[in-house]
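Student: my questions are about this predicted structure, shown below with the sequence.
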Amino acid sequence: MEHITSTPTAKGPAERFTGDVYLNVIETPTSPANLTAALVRFTPGARTNWHSHANGQTLHVTDGTGLVGTRDGSVVRVSAGDTVKCPAGEDHWHGATDTTLMAHIAMVVGDGESDGTTWLEPVSDEQYSRALARG
């Protein structure tokens, strides 16, 4: 057994997020599993950039209400207890609604050298507004 004490909270980098996002690392990739997991907290209106994962991503919402969107315009509204699986290679984004905080545990499996995430451009305010109307 290994007891790992709480990790410091870090502000999400502006080159990957819009708005105020805070991260606590839960697991860093180690062989053979290569799991990366983090608790990610989004303030109202905050969201990730578009991104994809080589091996997909699983998001488990722990608090609040948020949105997960894809390039084809699909949007799901998520709440505490919901889990969303994003398939490998799918461009997507996730974040809080405009009025509510949202927190989730984000999990990805990398290849041992990286977590397999490809970060892309920000989700525009127009894309976000459309997602709010759909979600």
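Tutor: Arrived safely.
Student: from here on, contacts and neighbour counts on C-alpha atoms
Tutor: OK.
Student: counting neighbours, what do you get for residue 98?
Tutor: 16 (other CA atoms under 10 Å).
Student: contact partners for it?
Tutor: Residues in contact with residue 98 (CA atoms under 8 Å, 6 or more residues apart in numbering) are 44-46, 132.
Student: once you drop chain neighbours, what's closest to residue 42?
Tutor: residue 21 (4.7 Å; CA to CA, 6 or more residues apart in numbering).
Student: again with residue 103
Tutor: Nearest to residue 103 is residue 41, by CA to CA, 6+ apart, at 4.2 Å.
Student: next up, a structure to set beside the first:
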Amino acid sequence: MKKLPRPATTKNPPEMFAGDVWLDPIAAPQDPGQRMVVALVRFAPAARTAWHSHARGQTLHVVSGVALVGTRDGVVVEARPGETVYCPPGEEHWHGASPDDFMEHLAMLENADDPATTTTWLEHVTDAEYAAAPWLDV
């Protein structure tokens, strides 16, 4: 057993995120064959990821605020603290905070055999796509 050093909080890059988003790594592979990656991700109101997919899927567990998770078919799911959303392998999706609330979630995934292919980043989510949830008025 070993205690791991606490990695620094990083601000996520604007190429992959709209708005202010910060990431605190929690778990990363320590030995060959390990795949688990976990991070606490904090989104300012209306901040969101770009469209992306994960080779082995992704699980998002909301810690605080209101999360929005959208898919290419136009569905936008709302998740609140204690709720979990699963995005299957290869599903193009985005996630972020509602317009009025900060949001934190645990992002959990497994690295692909080639870690460089774990996440495929695509174009930014448009304001119209973000506002697709029928209850949003942004």
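Tutor: Yep, it's here. Here the structure is a predicted model, which means the values were calculated and not measured.
Student: how close are the two chains, by TM-score?
Tutor: The pair, once superposed, lands on a TM-score of 0.92 when counted by TM-score structural alignment, normalised by the length of structure 1; 134 aligned residues with a CA RMSD of 1.5 Å.
Student: among the contacts of residue 98 of structure 1, which are in helices?
Tutor: Among the contacts of residue 98 of structure 1, the members found in helices (DSSP state H) are residue 132.
Student: out of the contacts of residue 98 of structure 1, which comes closest to residue 102 of structure 1?
Tutor: residue 44 (7.6 Å; CA to CA).
Student: surely the residue nearest to residue 42 of structure 1 meets residue 40?
Tutor: Yes: using CA atoms under 8 Å, residue 21 of structure 1 is in contact with residue 40, at 7.0 Å.
Student: contacting residues around residue 50 of structure 2?
Tutor: 15-18, 94, 121-125.
Student: 6 Å - rerun?
Tutor: Shown in contact with residue 50 of structure 2 (CA atoms under 6 Å, 6 or more residues apart in numbering): 16-17, 94, 123-125.
Student: quick one: the helices in structure 2?
Tutor: 127-130.
Student: and for the residue nearest to residue 103 of structure 1, the neighbour number?
Tutor: Residue 41 of structure 1 has 27 nearby residues by other CA under 10 Å.
Student: contacts only, for it.
Tutor: 21-22, 102-103.
Student: max pairwise distance over these: which two?
Tutor: Spatial extent of those (CA to CA) is set by the pair 22 and 102 at 10.8 Å.
Student: all strands of structure 1, in order?
Tutor: Per DSSP state E, structure 1 carries strands over the ranges 10-11, 17-18, 21-27, 35-42, 47-48, 51-53, 57-70, 75-79, 83-86, 92-96, 102-109, 117-119.
Student: turn the ones you listed into TSV, including distance to residue 1 of structure 1.
Tutor: What follows is the strands of structure 1, written out as TSV (distance: least, CA to CA, whole Å):
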stretch	distance to residue 1 of structure 1
strand 10-11	26
strand 17-18	35
strand 21-27	15
strand 35-42	17
strand 47-48	34
strand 51-53	30
strand 57-70	24
strand 75-79	32
strand 83-86	27
strand 92-96	33
strand 102-109	21
strand 117-119	29
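Student: circling back: any idea how far residue 103 of structure 1 is from the residue nearest to residue 42 of structure 1?
Tutor: Applying CA to CA, to the nearest Å, the value for residue 21 of structure 1 to residue 103 of structure 1 is 9 Å.
Student: so what's residue 36 of structure 2 closest to, chain neighbours aside?
Tutor: Nearest residue to residue 36 of structure 2, sequence neighbours excluded (CA to CA, 6+ apart): residue 110, at 4.6 Å.
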